[in-house]
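Engineer: mind looking at a prediction? Sequence and model below.
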Amino acid sequence: MARIYLARHGETDWNRLGRFMGQQDIPLNARGKSQAQELGERLYGVGFGACFTSDLTRAQQTAEIVLESLGSDLVPVRDVRFREIDGGRFEGLTREEQKASYPHEFQVREAAKSQGGDQRIPFPGGESFSEMVSRALGGLDDIARLEARGPVLVVTHGGVIQAVLSHILHLTRDSLDRMTIANGRATIVDWSNSGETAQILGINI
């Protein structure tokens, strides 16, 4: 079993504006860099044995700041499986802009979500929540097999952390939308057996 700290990257300007980033490569803003520094301070003394990060800039920047704050010489390993969901043509748009620009696709997703069935519906030109769940869990399984000397830090995205929690807790997408995964905060899980016996130790610490 591996103890994994799933950290969401710090804030970006698109976070602040309510724009759906998906896999667009948006860097941290000043507040996001401060959040990463504060996260490192909160995690001081954990003694991480390895660090993995999404290959997107905002996650890499967060990982570097956290490790520097910890005084760690770990080198973050980039893993595309910890990328945010591919939002296709919805990326870069606010929720209202999505609705205005793609009314049919938006309505299909909203209707399915209300019935708990949108997990397999891909974003137009992108991927589905189920596809993101599958790749993220595969990444965690590989980490669990590493037997790292200490807990493992994974710097990733809000959607990925939601994916992990949905798998452990068997939550619907509608339920997940009521759960905030904060920028610059970490969720701690003990992970093994593809999450079948996983335990959640903390959210948004």
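Structural biologist: Everything's here; your move. Not measured: the values here are computed from a predicted model. Numbering: from 1, shown residues only.
Engineer: can we go C-alpha only for contacts and neighbour counts from here?
Structural biologist: Will do.
Engineer: and S69, which of the three is it?
Structural biologist: helix (DSSP: H, G, I helix; E, B strand; the rest coil).
Engineer: with adjacent residues omitted, what lies nearest to it?
Structural biologist: In space, and not counting its chain neighbours, S69 is closest to G40: 5.2 Å by C-alpha to C-alpha, 6 or more residues apart in numbering.
Engineer: ok, and here's another one to check against it:
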Amino acid sequence: MSGAAVPTGLRVWLARHGETEWSKAMRHTGRTDLPLTSEGRRQARALAPQLAGIDFAHVLCSPLLRARQTLELALPGVAAPELDDDLMERDYGAAEGITTVAMRERTGDPTWESWTADIEGAETIDDVGARTDRVIARVLRCQVPEDGGADVLIVAHGHLLRVLAARWLEQPAVFGQRLTLATSALGVLGFERERRVLRRWNLTG
């Protein structure tokens, strides 16, 4: 942060989008721009009471439809959210639209998983980590009042948010594989003194 004061009163709320047909089927969903299902819309509306009353200083959102729909339902009337391409889900390349089970059959590797596999045409996990590092740097520049805290909301995607949380904790991007996050679940990042911490995680309904 180039010598800048650590904004220890900052709270970063992470919200994963609601269910889509592909997330329901456990298919890798990267840049395919799917809408929410009716259940996904219900899940997104269920976020509203959890976010009500929080005066968000900034609201950032993936430009993909499922994230934008979730934000609109979870925080009705939100003014001018910032759509950020760095918050788009991972590009899964050849694994796009395919389940882990099917990829294990296709590759003949019973241990295959997208977090560690070399996938043709895909972003690497570290590529995703570099994008989340840019988001974190922008968030850390938020002004926090001396007499209180400030809240930022980020609405995005499962793997992207898990990587973002890992990088917030100053862990390698692949550490996100240990931070499961359900559809339409919340997490809260923050500080304990000057140390970045995970305050809450995978909060649903």
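Structural biologist: Sure thing, it's come through. Keep in mind that what you see is a predicted model, and the values were worked out from it rather than measured.
Engineer: could you list the buried residues of stretch 46-61 of the first structure?
Structural biologist: By neighbour count on 16 or more other C-alpha atoms under 10 Å, the buried set for stretch 46-61 of the first structure is 48, 50-61.
Engineer: could you dump these to TSV with secondary structure?
Structural biologist: Below are the buried residues of stretch 46-61 of the first structure laid out as TSV (three-state DSSP):
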residue	secondary structure
F48	coil
A50	strand
C51	strand
F52	strand
T53	strand
S54	coil
D55	coil
L56	coil
T57	helix
R58	helix
A59	helix
Q60	helix
Q61	helix
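Engineer: could you measure from the corresponding residue of the first structure for W112 of the second structure over to D118 of the first structure?
Structural biologist: Residue pairing (TM-score structural alignment): W112 of the second structure is matched to E110 of the first structure. Separation of E110 of the first structure from D118 of the first structure (C-alpha to C-alpha, to the nearest Å): 8 Å.
Engineer: compare the two (neighbour count), which wins?
Structural biologist: More crowded of E110 of the first structure and D118, by other C-alpha atoms under 10 Å: D118, with 21 against 15.
Engineer: give me the neighbour count for the closest residue to the more buried one other than its chain neighbours.
Structural biologist: Leaving aside its sequence neighbours, D118 of the first structure sits nearest to A112 (C-alpha to C-alpha, 6+ apart; 4.7 Å). When neighbours are counted by other C-alpha under 10 Å, A112 of the first structure registers 16.
Engineer: residues contacting the match of W112 of the second structure?
Structural biologist: Contact partners of E110 of the first structure, counting by C-alpha atoms under 8 Å, 6 or more residues apart in numbering, are D118.
Engineer: sorry, back to before: counterpart of the residue nearest to S69 of the first structure in the second structure?
Structural biologist: Using TM-score structural alignment, G40 of the first structure pairs with A48 in the second structure.
Engineer: again with V133 of the first structure
Structural biologist: Aligned partner of V133 of the first structure by TM-score structural alignment: G129.
Engineer: okay but its match is in contact with V163, surely?
Structural biologist: Yes - at 6.1 Å, G129 of the second structure counts as touching V163 under the criterion of C-alpha atoms under 8 Å.
Engineer: the more surrounded of those two?
Structural biologist: V163 (29 against 25).
Engineer: the more buried one and R66 of the second structure: what is the separation?
Structural biologist: From V163 of the second structure over to R66 of the second structure (counting by C-alpha to C-alpha), the distance is 19 Å.
Engineer: please give the element, helix or strand, for A15 of the second structure.
Structural biologist: Taking DSSP states H and E as the definition, one finds A15 of the second structure inside strand 10-16.
Engineer: give me the residues contacting that strand.
Structural biologist: For strand 10-16 of the second structure, contacts defined as C-alpha under 8 Å, 6+ apart pick out 67, 144, 149-158, 161, 181-191.
Engineer: now go through those residues and say which are in helices.
Structural biologist: Applying DSSP state H to the contacts of strand 10-16 of the second structure, the entries found in helices are 67, 158, 161.
Engineer: out of those, who's nearest R200 of the second structure?
Structural biologist: Distances from R200 of the second structure to these, taken as C-alpha to C-alpha, are shortest for L161 (13.4 Å).
Engineer: so who does the closest one touch?
Structural biologist: Residues counted as contacts of L161 of the second structure (C-alpha under 8 Å, 6+ apart) are 14, 16.
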